[in-house]
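S.K.: A structural model of the following input is requested.
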Amino acid sequence: MKFNIALTPEHRLDAGIAIAGCRAGECGVLDLGLRDAAAGVASEIRRLASLAGKRGEWGVRWDTQSLESRNADALAEALHSPAPVLVLAGLDLRGGSTARITRSLAGFRKLSGRILIEAYCLETARAAAALGCDGLLMKGHEAGGRVGPRSSFILLQELRGKIDIPYWIQGGVGLRSAPAAILAGAAGVVLREQLWLTEESPFAAREKELFARLRWERDLSPRRPKRALPFFRAVGATPASGAGGGGAGGRGLRGSAAQPSLAG
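M.R.: Purely as a prediction, here's the structure:
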């Protein structure tokens, strides 16, 4: 089970990137974000399934947010048929009830033949593997959303030889680091923001122009000695006085989900 994953933007319900990924022979995943399984979601899933072709596989990403209300029944409202791949996010792999998560996973099993769970450290990876999932999406701190303190390549070093199921790496993936990640043991890589400038991207030309000018950095300001916050700065901008970056003068976009390989 080796392929790369093309993941759509969480905040745009558009399967274009996922469809292109499938037709390229990889796995295209439609991120449903925090949406409910409304009619618009169902129609976009049908679009992905009908246009994916036969070279690759399609799937959806569902964020449970550790809420009972976002269980398998909620997702089933949008799925007209089982999804070949289901990426589950938001599971409480550290403090949650193992029995409750196991019951929840059994429900999701009815909706997909292959379940991948997002994790962000060795501890959560082991917990997810113990639940009997088919694979892991390991998120380095370069990725957006829920992440841990480790970078993607530190995670790869920690996981090697300790996890028996396939895992994909997300965060900080570029032309050179993608093959390196696979050589380090990953089954493939996850591409999201790296694809925002493509023809299949749902963003307008003006948005793409802005994305192309952004440079990923980390704020190591002494004001936050225990945290290094990722942000973007427009190329050529100057950081605000006394800040590690991202102040008003630097036009930083704190909390952006974008990754460094986008700005190249």
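
S.K.: from now on I want contacts and neighbour counts done on CA atoms only, so please keep to that.
M.R.: Will do.

S.K.: tell me where the protein has helices.
M.R.: 16-23, 39-51, 72-76, 98-109, 122-130, 152-159, 177-183, 205-212 (DSSP state H).

S.K.: turn those into JSON lines, columns for mean neighbour count and distance to His141.
M.R.: Output for the helices of the chain, formatted as JSON lines (neighbours: other Cα atoms under 10 Å; distance: least, Cα to Cα, whole Å):
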{"stretch": "helix 16-23", "mean neighbour count": "25", "distance to His141": "23"}
{"stretch": "helix 39-51", "mean neighbour count": "17", "distance to His141": "29"}
{"stretch": "helix 72-76", "mean neighbour count": "18", "distance to His141": "28"}
{"stretch": "helix 98-109", "mean neighbour count": "15", "distance to His141": "25"}
{"stretch": "helix 122-130", "mean neighbour count": "18", "distance to His141": "14"}
{"stretch": "helix 152-159", "mean neighbour count": "18", "distance to His141": "7"}
{"stretch": "helix 177-183", "mean neighbour count": "16", "distance to His141": "15"}
{"stretch": "helix 205-212", "mean neighbour count": "13", "distance to His141": "20"}
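
S.K.: let's compare: structure for the following, please.
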Amino acid sequence: MTSAVRSEDMIIGITPFGEPDAGLALAVGRAGGLGVLDLGSGDRRSREALSRMRRASPGGFGVRIGAHCRLDPADLEPDGPHTVVVGAWPAGAPGTSDTAATLRSIAALAERHRVLAEVTDLAGALDALGAGAHGLIARGAECGGPIGELSTFVLLQQLLAAPGVTSPVWACGGIGPHTAAAAVAGGAAGVVLDSQLALLAESALTGPAAATLRTLDGSETVVLAGHRVLRRRGPDAPRPARDAGPHDVAALLGARDPRTQLLPVGQDGFLAARFADRWGDVRRSVRALRDAVLDALRDDTASRALRSGSPMSRALGTRLPVAQGPMTRVSDGAPFAAAVARDGALPFLALALADGARTRAMLAETRDAVAGLPWGVGVLGFAPEDVRTAQLEAVRELRPTHAIIAGGRPSQAQALERDGIRTFLHVPSPGLLRQFLEAGVRRFVFEGSECGGHVGPRAGFALWEAQLAVLEDFSAVHGADGLEVFFAGGVHDERSAAMVAALAAPLTARGAAVGLLMGTAYLFTEEAVAHGAIRPLFQRQVVDAERTTLLESAPGHATRCLPSPFAAGYREQERRLRAEGA
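M.R.: I've put the predicted structure just below:
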């Protein structure tokens, strides 16, 4: 058996959307990566493409076998591929027969090939390794096609930290130059590209699918029966039955006919146009990602970004470039805020929907408790106007050093800035970021949907890659001086911090200040209980939890919380309302 990781394995390119595009896979191999031919359904086109791969790249290529591929291990011989990627089923969706069949395929293939198993959760990863897989592809929830609950950022961390995972892991989902550097800095063997390749010169993708990819920004997808697909409207859009299961949806995936197929594109679909416009072909794209990874690992820019005395530390006036994010009914007490400030971070009180009197009391107590150290408030830009007006009157009177506005507008931030309160705006999309930059805003929070409480639609890797591309374009013209950016969602330890530092390294090198904003991580601290931010039972529930759940209260409004009887009742009510057509 050959080595589990080779130099060309840093960048793996899988032909997108289940299409057997031999020319594209061969181009990835020639560029120094590992080209993987998706064999799709295993039809005549797939077999012809496989024959072409054998002739042009004997032994030096890979294939992907998905759930609906009709080829079996014997069809790959003789002169089979070096690597076989076994496609994932959505986490928790398939029955035991599907899972068992996948594991049997892994075992059979592993006798003659290196097998990399796509996985969407830790349980599936351990099963795949037990069946003989030589490596894992962490397929995050931002991917197109079959997915699980966890984003690439969180799933990768979970797999790399698991004692039972000793084989190499690749990251798939939201991968561009910045997140590729982050994944490898965090311990990944490399990264996987798929839809990013779809508009490059060597790609055979044409027609409506290619035209659609040109228009995406990452917000246009939905999840159907465990598969992320493009949301299409109109009379000619394919519509799975309301009770369609994973098999039904998987059978509809494809890029050839938008009238009958669902395009399995993810939140990172916008990267196809970005890659095409910036690099044009596979060779330059693969080289750019490889260079981004190597630059981040060789240079000490990333390691300097989060040290004591870093640009963000100096900008905040704190010892560390770290903020404790505002958490409703958690970070609203002076003793906890003072503990955070004394330990070198920037605390934020969550004002939530507190009235003017309650806000004034909280602020006065906290101002006295922090004793001259920096501190801040978290404001809801979408709170009722009378509530927000009363809160802001108290804020201007008692003068915290900083503020964060969630769901806010540039005018709200600029009003506080004029009063000497340095204000950060949550920015959940690249379109809004461009508008805010044009309006003069320079302090931002980029919070992935991994965070607790109210969440945006985009997972961290997809969001951060999009936002950093906007800042890269902006700073090339205007410079990066004055830019201050907090990254949030899934950040909690050395590995996650190192990943953020690596992905932000080019921005740091241009002069921007970069920091970390953490909320959930503070729930695990002794001080959170000792100072009354949370009760011991609350913390025990958090420590014991193995997953979270999203409760959607309106389109685009979701809250991440722990599974509980309340959450179960909420979902039951949601199902009842949907059944009634409400």
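
S.K.: re the thing from before, in a markdown table, list the helices of structure 1 along with distance to Gln194 of structure 1.
M.R.: Shown next, in a markdown table, are these (distance: least, Cα to Cα, whole Å):
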| stretch | distance to Gln194 of structure 1 |
| --- | --- |
| helix 16-23 | 11 |
| helix 39-51 | 20 |
| helix 72-76 | 27 |
| helix 98-109 | 29 |
| helix 122-130 | 24 |
| helix 152-159 | 15 |
| helix 177-183 | 12 |
| helix 205-212 | 10 |
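
S.K.: right, so of those, which gets closest to Ala143 of structure 1?
M.R.: Closest approach to Ala143 of structure 1 among the helices of structure 1 (Cα to Cα): helix 152-159, 8.6 Å.

S.K.: which strands or helices does that closest one pack on?
M.R.: Judged by 3 or more Cα pairs under 8 Å, 6 or more residues apart in numbering; DSSP states H and E, helix 152-159 of structure 1 is in contact with helix 122-130, strand 135-139, strand 167-170.

S.K.: of all these, which lies closest to Ser201 of structure 1?
M.R.: strand 167-170 (18.6 Å).

S.K.: and the closest one, which stretch of structure 2?
M.R.: Using TM-score structural alignment, strand 167-170 of structure 1 corresponds to residues 169-172 of structure 2.

S.K.: what does that stretch contact?
M.R.: Contacts of stretch 169-172 of structure 2 with the rest of the structure, by Cα atoms under 8 Å, 6 or more residues apart in numbering, involve 135-140, 143, 152, 156, 159-160, 183, 188-193.

S.K.: what's the mean distance for it versus structure 1?
M.R.: Superposed on structure 1, stretch 169-172 of structure 2 shows a mean distance of 1.2 Å to its aligned residues (mean Cα distance after the TM-score superposition for structure 1).

S.K.: quick one: the residue nearest to Arg109 of structure 1 when sequence neighbours are not counted from Leu229 of structure 1, how far?
M.R.: Closest residue to Arg109 of structure 1 apart from its sequence neighbours, by Cα to Cα, 6 or more residues apart in numbering: Ile115 at 7.3 Å. When distance is defined by Cα to Cα, to the nearest Å, Ile115 of structure 1 is 31 Å away from Leu229 of structure 1.

S.K.: more crowded one of those two?
M.R.: Comparing Ile115 of structure 1 with Leu229 by other Cα atoms under 10 Å, the one with more neighbours is Ile115, at 22 against 19.

S.K.: for that one, give me its contacts.
M.R.: Val85, Leu86, Val87, Leu88, Arg109, Cys133, Asp134, Gly135.

S.K.: just give me the closest of those residues to Arg213 of structure 1.
M.R.: Val87 (30.7 Å).

S.K.: before we move on, back to that, the contacts of Ile115 of structure 1: which two are farthest apart?
M.R.: Farthest-apart pair in the contacts of Ile115 of structure 1 is Arg109 and Gly135; separation 13.3 Å (Cα to Cα).

S.K.: now do the same for Leu7 of structure 1: its match in structure 2.
M.R.: Matched to structure 2 by TM-score structural alignment, Leu7 of structure 1 sits across from Ile14.

S.K.: Ala189 of structure 2 -> structure 1?
M.R.: Looks like Ala189 of structure 2 aligns to Ala187 there (TM-score structural alignment).

S.K.: with adjacent residues omitted, what lies nearest to that match?
M.R.: In space, Ala187 of structure 1 is closest to Lys2, 4.9 Å off (Cα to Cα, 6+ apart).
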